[in-house]
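I'll drop the sequence and a predicted model, then ask my questions.
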Amino acid sequence: MTADTQPAPMVYVIDDDPSVRAALEDLLASVGLAATLFGSTRAFLDSPLADAPACLVLDVRMPGQSGMEFHRLLVERGNPLPVVFITGHGDIAMSVRAMKAGAIEFLAKPFDNQALLDAIHRGIAVNETHRAQNRRQDALKRRYDALSDGEKAVMARVVRGLLNKQIAGELGVSEITVKVRRRQVMVKMGATSLPELVRLSDALAIAT
């Protein structure tokens, strides 16, 4: 896979009913979506996930841990996997709770196949955006890590708006040294202006 090629999306399905899993697998295959199916949340947690954009189709009511409880666990763990709930026993209050918790959709069985596919595609798009943001943050962190300690010290003061003379005074170095380090910071961080460097610094603070 090259930097310009993204892996094919994956749909995970957790439902304790084998007939529902089989029907969903056929539906997803009919539109070219790969699926991995599980009969329980434990089976899902015990399996490695593909490094690909994904969405989780999750049954609300299952033996042991419910889908709602499992979704809350994923959120608490910071797992960004978008969730589409399906249920044969849903109600409006449950639907509202699920959507407030960040679910993409809440569909009652028997649901319209197109409505489910539309929700899954929305979930995959959300996850693709999240993955792209993570890639940008990782690249930014690598650029920052490539700075020397002296360059990081200069960058921290440049984005605060200090002049070269002030920075030199704080660090106990010459203005020439500050100018050289400042130029290296701009090159290594890929910034073409001070406002852009400030923006990158803000993004770096969020990433770390």
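Thanks, I have it. Since the structure is predicted, the reported quantities are computational estimates derived from the model, not experimental observations.

From here on, just use CA atoms for contacts and neighbour counts.
Noted.

Show me what the biggest helix by length in the chain is packed against.
Among all segments of the chain classified by DSSP state H, the helix with the greatest residue count is helix 113-145. Contacts of helix 113-145 with other secondary structure elements, assessed using 3 or more CA pairs under 8 Å, 6 or more residues apart in numbering; DSSP states H and E, are made with strand 54-59, strand 83-87, helix 175-189, helix 194-207.

what's in contact with the third one?
So the one you mean is helix 175-189. For helix 175-189, contacts defined as CA atoms under 8 Å, 6 or more residues apart in numbering pick out 140, 143-144, 146-147, 150-152, 154-155, 158, 164-165, 167-168, 192-193, 197, 200.

need the contact list for the residue most central in space within the chain.
Of all residues in the chain, the one closest to the mean position by CA atoms, centre = their mean is H130, 3.3 Å from it. Neighbour list for H130: P80 [criterion: CA under 8 Å, 6+ apart].

try this one side by side with the last:
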Amino acid sequence: MLLAEHVPMKEPRTKVGIVFVVDADASCRAGFKELFQSVGLEVRLYASGRDFLEDGIPDVASCLVLDVRLPETSGLKIQEELARAGIDTPIIFVTGHGDIQMAVRAMKAGAADFLTKPFRSQELLDAVFTAVQQDRGRRHTRQSYSTLRERFASLSTREREVATWVAAGDLNKQIAAKLGLSEVTVKVHRANAMRKMRAKSLADLVRMIAHFNN
């Protein structure tokens, strides 16, 4: 395996994500597996990009360690295919034959990092943990927004109207006049909106509604 050195960790970390490794060299795959498992990462190995694409990616925090030069199709082509499929798993390119133009192309297309062999084991581990953490954050944000969207969809038409005017800074009296309602009715709709959106405060409701008015 073309790693400059192996830096053992003092204590193995608990499993915090999956690292997919696509490398045509069996010795490299074995080396990557040993390294990543030593720090508590789950590892899945593939000899070709096609094998990886056919296997699919589970919906968990992960990253892809991808060799640039592969049989059948290049790592850069794999990156393009993933982008077209809407799969944004972070990619860390590794290669023994890289150049500046290749690195720039990969990074412009969204790669998390581009490492040229030989590199230090810790350098790769740092890149992998950073990528997995970023992927975890992205998934959390996406899930939070999906939950928020479901709550917003549960509001009645009136509740949405009232919540929108509240978010715009209008007082109950002003909203009542605009919608032809009584202030009491406006207060009821506002309370229902806060309950359904699970807003802890008026400011919280305003922040939530702002996501749908931008």
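Received, thanks. Since the structure is predicted, the reported quantities are computational estimates derived from the model, not experimental observations.

So after superposing, what's the score?
Overall, the chain-to-chain superposition scores 0.84 on the TM-score scale (TM-score structural alignment, normalised by the length of structure 1); 201 aligned residues with a CA RMSD of 2.3 Å.

What is the equivalent residue in structure 2 for the residue nearest to the centre of structure 1?
Under the alignment by TM-score structural alignment, H130 of structure 1 pairs with R138 in structure 2.

Equivalent analysis for L116 of structure 1, please.
Counting by TM-score structural alignment, L116 of structure 1 corresponds to L124 in structure 2.

now the residue lying closest to that match once chain neighbours are set aside, what's its secondary structure?
With CA to CA, 6 or more residues apart in numbering as the measure, L115 is the residue that lies nearest to L124 of structure 2, at 7.8 Å, once sequence neighbours are left out. The three-state assignment at L115 of structure 2 reads strand, by DSSP: H, G, I helix; E, B strand; the rest coil.

Contact partners for L115 of structure 2?
With contact set as CA under 8 Å, 6+ apart, L115 of structure 2 has these partners: 92-95, 124.

Near R199 of structure 1, how many residues? Count them for me, please.
The tally of other residues near R199 of structure 1 (other CA atoms under 10 Å) stands at 14.

mind checking how far it is from A205 of structure 1?
The spacing between R199 of structure 1 and A205 of structure 1, counted by CA to CA, to the nearest Å, is 10 Å.

now Q166 of structure 1
Counting by CA to CA, the separation of Q166 of structure 1 from A205 of structure 1 is 23 Å.

Neighbour count for the two, which is higher?
Here Q166 of structure 1 and A205 are compared on neighbour count by other CA under 10 Å; more neighbours surround Q166, at 15 against 10.

Where does the counterpart of R50 of structure 2 in structure 1 fall, secondary structure wise?
For R50 of structure 2, the aligned position in structure 1 is R42, judged by TM-score structural alignment. Remark: R42 of structure 1 resides in helix 41-45, with elements defined by DSSP states H and E.

Give me the aligned partner of A103 of structure 1 over in structure 2.
Taking TM-score structural alignment for the superposition, A103 of structure 1 sits opposite A111 in structure 2.

Looking at structure 1, which residue reaches furthest from the middle?
The outermost residue of structure 1, judged by C-alpha distance from the chain's mean C-alpha position using CA atoms, centre = their mean, is S174 at 43.2 Å.
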